[in-house]
Each structure stands twice: as structure tokens, then as C-alpha cells.
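Enquirer: Predicted model and sequence below, questions to follow.
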Amino acid sequence: MSLLEQTPLSVLDLAPIRQGENVSEALADSVALAQKADALGYRRFWLAEHHNIDGIASAATSVLISHVAGHTRRIRVGSGGIMLPNHAPLVIAEQFGTLAALYPDRIDLGLGRAPGADGATMRALRRDPFAGVDDFPERLAELRRYLGTPEPDQRIRAVPGQDSHVPVWLLGSSGYSARLAGQLGLPFAFAAQFAPAHLLEALALYRREFRPSEVLDEPYAMVGMPVIVADSDAYAHYLNTTAQQKFLNLHRGRSTQSLPPVEQLDWTPRERAAVMQNLGAAVVGDADGVRDGLEAFLQQTGANELMIVTDVHAREDRLRSLELLAELQRG
């Protein structure tokens, strides 16, 4: 059995908004993607918190998790992630405790340390932009206390949330969360879908620092990565220009709404290098090419699970890519 056949596959979605369309259509696309992933046997469907970005409709992440979970049957639904510095731990415990009560054994809580917003947006979130994130371990411990078995002298409890034991993951794109996840014995997810440069270093650090806990006996690392599978290699690379345009426009300070694929991109060598750095972990091609690429990636990283980002413009192309990838995984 190949490494790919042994490795669970999951999906990360940012509810991308296509240029000229609205949020309702973006959310309908997310539900359709989750239902397809559910039917094909993918393990998880996660949604990411971003604010003040015109191309992403998943800002109210907990609300969208509930909507997606209510329209699927089996797949685990969660956050990839909730940016904990933006929230009171008690509120997140109550939200995810409620989700766990509505959808038992199907909810994951992935947590990020970065605020995921600029200074003005942080102020709008009622967060001091100069406060930093140095208190993340304390916030995390508080949140886990609200989700765990109540302590005898605990004055404040999350209702719902207390004693729900919602699975907590730490997410990151550098070594900080990798080290913390290892020290706490928590599962770790690396965001190679946009920042692959420190992937191998972070995974090695996580495994080196890992201490067994009541959650895990041994390290469990998931890697987020861009993957596009199409019926031909040329068409897959054509579809990939949507993601390339998104990162290009991000670097240019322009709208990041989803654009149709193009035959050729108008970019400078420096811009191309910057975009390729963001998308350095991408595996794009026909079935044979993607199989070989993912086998090599798994051999190199030892990832326990892959969380796939398929950022293409048309719904039918996203669904087709999930179908083809599921066929590869089944062998």
C-alpha cells in the first residue's frame, strides 16, 4: 500500500468569493464542496477565520461551521483556524461547546496565534493592535480549562462547553506553535498552503519537542497544501492561475476575489518569485503527476494527514479535483 493510500485526506476552505458574485453564492459553494468531501470519505472540512478581506466569506467561522455541519452527515467540521488573540477564550469555548452539542463527535477546534488582520481591523475587533500575542499560552490554557472537566474551585464555567472536550489543534507557519503543540502533546497543523518555507523545520521541531499527553501518545502532524487534480496536466496548470492571481493581487494590495483562469499572467520576475514562494508546496497536474507529487511530499515530510486547498474558480472544477484525488487515495 502506498503512502498516499495510507494517509487521511481533509479539506480546507476559505469560502472564496468570485469577482462579480456575492457572499450567498460563495457560501453555497462551500456547502457543495463539503457535501462532496463528505460523500467521498474525506476526514475533515475546516474553515478559516479572516477579516476585512473582500475575497473571503468565512469571517464568522463558528456560524459557517454550524451551517456546513448541518448540511453534511459524517465528515468532521472545524476551524483552520480560529485566531485566538481576537477572542475571549470563554466565548470560543461557549461557541464550540454549542457546536459539539449540536454535532457530537464531529467538531474540531484549530487555533492560530496570529491575529490575521491589520491594525485598523484589530481595533475594529476591539483588540489593542500593540498588545502582541505573548499571552497565547495563557489564553490557550484558559480555553482548554473551559472545555475540560470542571475543577472543584472553578468559579467561571463555559455553558455550553464545559466537559465537552472538543479536540484542540494548534496551527502555525513557523516554529512557535510547533514547539508549543509538542510540549503540550497536541496535534499540530502546518500552513504550507501559503507559507511553506519553514515546513520541514517546524515538523522536526514539533516531533523533537513532543511530550505524550492525555490527548496523544505520539506526534500527529497535518500539513495544509494546495492541490489541484484535473483530467489533463495542462488544464490543471491553467486552473492554478486563479490561485496565482490571488496571491499576485495580495502582493499588489488589490482585491483578492477569485478570478477566472488565464492563459498567461502579466507579472514581473520579482512578483512571480514571491507568488511561487507562497505556492511552493503546491502539487498540480493530472492524476499520475499528482500521485507522484504527493507520494514524494509524504516521503519527505512524514505527514500523518494532508489538508487540501483547491483554489480554483469554478465549482465544478473544485468538485472534480476532489473526486480525482479521492480516486488516487483509494488506489
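Expert: Good, I have the coordinates.
Enquirer: From now on I want contacts and neighbour counts done on CA atoms only, so please keep to that.
Expert: Will do.
Enquirer: Strands of the stretch 201-331 of the chain, residue ranges please.
Expert: Along the stretch 201-331 of the chain, counting by DSSP state E, counting those that start in this stretch, strands occupy 221-229, 283-285, 305-309.
Enquirer: With mean neighbour count and distance to Met83 added, can I get the ones you listed in JSON lines?
Expert: Shown next, in JSON lines, are these (neighbours: other CA atoms under 10 Å; distance: least, CA to CA, whole Å):
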{"stretch": "strand 221-229", "mean neighbour count": "25", "distance to Met83": "17"}
{"stretch": "strand 283-285", "mean neighbour count": "24", "distance to Met83": "27"}
{"stretch": "strand 305-309", "mean neighbour count": "23", "distance to Met83": "18"}
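Enquirer: could you dump those to CSV with distance to Pro150?
Expert: Compiled in CSV, the strands of the stretch 201-331 of the chain are given as follows (distance: least, CA to CA, whole Å):
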stretch, distance to Pro150
strand 221-229, 29
strand 283-285, 45
strand 305-309, 32
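Enquirer: dump the residue contacts of Leu4.
Expert: Arg291, Leu294, Glu295, Leu298, Leu328, Gln329 (CA atoms under 8 Å, 6 or more residues apart in numbering).
Enquirer: what about versus this one:
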Amino acid sequence: MTKFALLDLVPVTEGGSLAQAFANAADIARHVEDLGFNRYWVAEHHGMAGIASAATSIVIGHVAAATKTIRVGAGGIMLPNHSPLVIAEQFGTLDALYPGRIDLGLGRAPGSDQRVAQALRRTLASDASEFPRDVLELQSYFAGPDTDLGGQTGISATPGAGADVQLYILGSSLYGAQVAAALGLPYAFASHFAPQALDDALKVYRDQFRPSAVLDKPYAMAGFNIIAADTDDEAEYLATSMQQSFVRLRTGNPGKMPPPVRGYRDTLGDQGNALLDGVLSASAIGSPDTVREKVAAFIARTQVDELIVASSVFDHAARKRSLEIAAVIAKFA
């Protein structure tokens, strides 16, 4: 049975506020916890007016405090932006506060444009190609200085050493799949916005996987957009907020999440529609029956162990309804 998780970008809507976005995040997390979702993740993005999860570890703490049992974590932390020791301390703190519930997904993208990345890092000398080394360094801090792995640095992360934080490797290319396979870690592919290399990446991950102390066989996850409503027409209408956001982002004009617009795709030319068809091909938009069919086809094709649901809907109540429909489908996936 395929598990379902939620990836929440903590959207800031047009006319909305950051405080509202954070309150909605806690409410959505409680909602999917009650619905039986396996985990709730937020992602590190910077310099984007429509995404409120830049201080990712703080948002995770906020959501974990508002929930009781669901796993909460990062999908993910962009490790080249940070010292591995600082991330070990942050997530070691979260694990101490919410034991057995904290996930740490790791990626190597900047989570921003180059100008914002420069402001984050002060220098771009931190090389994304050193990502595997940084993951190993982070693992050493969690292992503790008195272990074989931790002894590589001789530094004790406090908090951090001995923390039970589950690590995941994220990616949208073959590179992340290779890293996850080599380290014997779970792998999550960002097919909800970059689906092109999904099948090849899953094959590389499964073919090259090496069992580790934390995982004896591959565990694959994939992002998938679900926007569900009682009718196909209503779901297509709700999905136009996500579609507008993607077009604005790809054309260099990002902003807060816009309200839905009837007939939005009819206003786009061939180029705009082709863009959406490409980046959002891993999506199910429609009534319960339509979504069930598309989810089943995606799972049959990919054989993923867990589906990471992204659900970008402007109206909070409509978003909760969409996730309720997804939860029903999850029981039979």
C-alpha cells in the first residue's frame, strides 16, 4: 500500500498575510494528521513573496507543536546554503522537542535565484558538487563524536548528537538518485514541478541502491499535484491558482498566490500551455473519480512507496476538501 504525505509550501495568498499563512499551515497539518497522512513537509525557498517557509526549521517547530503524531520535516533543506553543523543543531533541537517525529530531507539546489543565494551564503564558495560530503558530515554530527562515523570530525553537536532524525535525499535529476543509492537513504523526486527525469531517476536509485544501517532496500517517494473537488469543472477552476503561479515564476514575475480565474488556460498561447503541460504532467486535477484514476496510473507506473502530495489551492476550505478527497483515495492506493 502506498503511503501519502503532504508537501506544503505555506502559501501566502494575494490579500493574505504571513500570519495567516502560518496559521493555515498548522491547521492543514492537523487536518492531514486526522486524515491519516504519513508526514507533513515544508520546503526551503527564499526571496519568494508567495512562499513563507524560508526559515524552515522554525516552521517545522510551529507545525510540530500544533500536531501530535504525524511526522513533520523538511522537503527539504538546501544543504549548500548552510553549515552541516548548524543543521544538525537545529534538527537535533527539533528531535529533542518532538522525539521520533522529525524528518530531514536534503537537497542541493539554492532554493532561490543567484542574487538571493549570494545574500544567504555571503560567498558562493560553498559548492553544490560537495553535497555528498556535506551529507556525510551531517550524519557524523547526528552519530556523535564517540562513534566511528562521528569520529571523522571529533565535534559534538549539542543538540544533535544521538538525535533520531530520519534523513532523505531529494532531487529532480539523476544526481540525487545516485547519492541516495550510494548512501543507502530514502529518495524523494520532485516530480510535482520537474517530472522529466522521474522514471530514469527511480531506475538509477533502485538499480544502484546499497543497503545501509538505516535502510535495507530502496524507499522511493515522488511529488504529485492533487487538486480535487466535487466536479471536474470546479477542480480545474481551483487549479488555475497553481497554474498562474508556475507561469509567473517561469517568466520571471513570481508573487503571492493569485485567486483562481475561470478559463485561465484559454488566455495562454501555445507556449504557455506547453509549459504547463510539461511542468505539471505529474498531476491529478478533477473529481474524485478523475483523481483516483490518475493517481492509480501514476503509482502503477512508478511503484513508489510514498506519494508526496502538493495541493496549491487559494481558498483554505477548498484546499482542505481537496485533501479529504485525496485521503479517501489513499486508503485504496
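Expert: Sure thing, it's come through. This structure is a prediction, so every number in the text was calculated from the model and none was measured.
Enquirer: Now the TM-score, please.
Expert: The TM-score (TM-score structural alignment, normalised by the length of structure 1) is 0.96; 326 aligned residues with a CA RMSD of 1.2 Å.
Enquirer: rewinding a little: which members of the contacts of Leu4 of structure 1 are the farthest-apart pair?
Expert: Using CA to CA, the contacts of Leu4 of structure 1 span at most 14.1 Å, a distance reached by Leu298 and Leu328.
Enquirer: Just give the number of residues close to Ile28 of structure 2.
Expert: 22 (other CA atoms under 10 Å).
Enquirer: Okay, and it sits in which element?
Expert: Element membership for Ile28 of structure 2 (DSSP states H and E) is helix 18-35.
Enquirer: hmm, back to that, with the contacts of Leu4 of structure 1 in mind, which one is nearest to Arg208 of structure 1?
Expert: Distances from Arg208 of structure 1 to the contacts of Leu4 of structure 1, taken by CA to CA, are shortest for Leu298, at 18.6 Å.
Enquirer: From Tyr220 of structure 1, how far out is that closest one?
Expert: 14 Å (CA to CA, to the nearest Å).
Enquirer: Comparing those two, which residue is more hemmed in?
Expert: Set Leu298 of structure 1 next to Tyr220 and count neighbours by other CA under 10 Å: Tyr220 wins out with 22 against 17.
Enquirer: Spatially, and excluding backbone neighbours, which residue is closest to the more buried one.
Expert: Distance criterion CA to CA, 6 or more residues apart in numbering; nearest residue to Tyr220 of structure 1, sequence neighbours excluded, is Pro187 at 5.1 Å.
Enquirer: was I right about the one you found contacting Ala178?
Expert: No: using CA atoms under 8 Å, Pro187 of structure 1 is not in contact with Ala178; the gap is 9.2 Å.
Enquirer: where do the contact lists of those two overlap?
Expert: Contact criterion CA under 8 Å, 6+ apart; residues bridging Pro187 of structure 1 and Ala178 by contacting each: Leu170.
Enquirer: neighbour-wise, which of those two wins?
Expert: Using other CA under 10 Å as the criterion, Pro187 of structure 1 and Ala178 rank with Ala178 on top: 30 against 23.
Enquirer: Sticking with that one, tell me its helix or strand.
Expert: In this structure, Ala178 of structure 1 sits in helix 175-184 according to DSSP H and E.
Enquirer: rewinding a little: now the contacts of Leu4 of structure 1 in a markdown table, with distance to Ala114 of structure 1?
Expert: Formatted as a markdown table, those follow (distance: CA to CA, whole Å):
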| residue | distance to Ala114 of structure 1 |
| --- | --- |
| Arg291 | 33 |
| Leu294 | 28 |
| Glu295 | 31 |
| Leu298 | 27 |
| Leu328 | 34 |
| Gln329 | 33 |
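Enquirer: which residues of structure 1 fall in helices?
Expert: Using DSSP state H, the helices found in structure 1 span residues 3-6, 23-40, 61-70, 89-102, 119-124, 136-147, 175-184, 199-209, 233-239, 241-252, 269-278, 287-301, 315-330.
Enquirer: In TSV: those helices, plus distance to Val309 of structure 1.
Expert: Output for the helices of structure 1, formatted as TSV (distance: least, CA to CA, whole Å):
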stretch	distance to Val309 of structure 1
helix 3-6	16
helix 23-40	11
helix 61-70	17
helix 89-102	23
helix 119-124	25
helix 136-147	26
helix 175-184	21
helix 199-209	16
helix 233-239	13
helix 241-252	10
helix 269-278	13
helix 287-301	14
helix 315-330	10
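Enquirer: now for those, which one comes closest to Asn52 of structure 1?
Expert: helix 119-124 (6.8 Å).
Enquirer: Mean deviation, the closest one versus structure 2?
Expert: For helix 119-124 of structure 1, the mean deviation from structure 2 after alignment is 1.4 Å (mean CA distance after the TM-score superposition for structure 1).
Enquirer: and the residue nearest the centre of structure 2, what does it touch?
Expert: Taking CA atoms, centre = their mean, the centroid of structure 2 lies closest to Gly75, which sits 3.4 Å from it. Gly75 of structure 2 is in contact with Leu7, Trp41, Val42, Ala43, Glu44, Leu104, Gly105, Leu106, Leu170, counting by CA under 8 Å, 6+ apart.
Enquirer: Having no further points to raise, I will conclude here.
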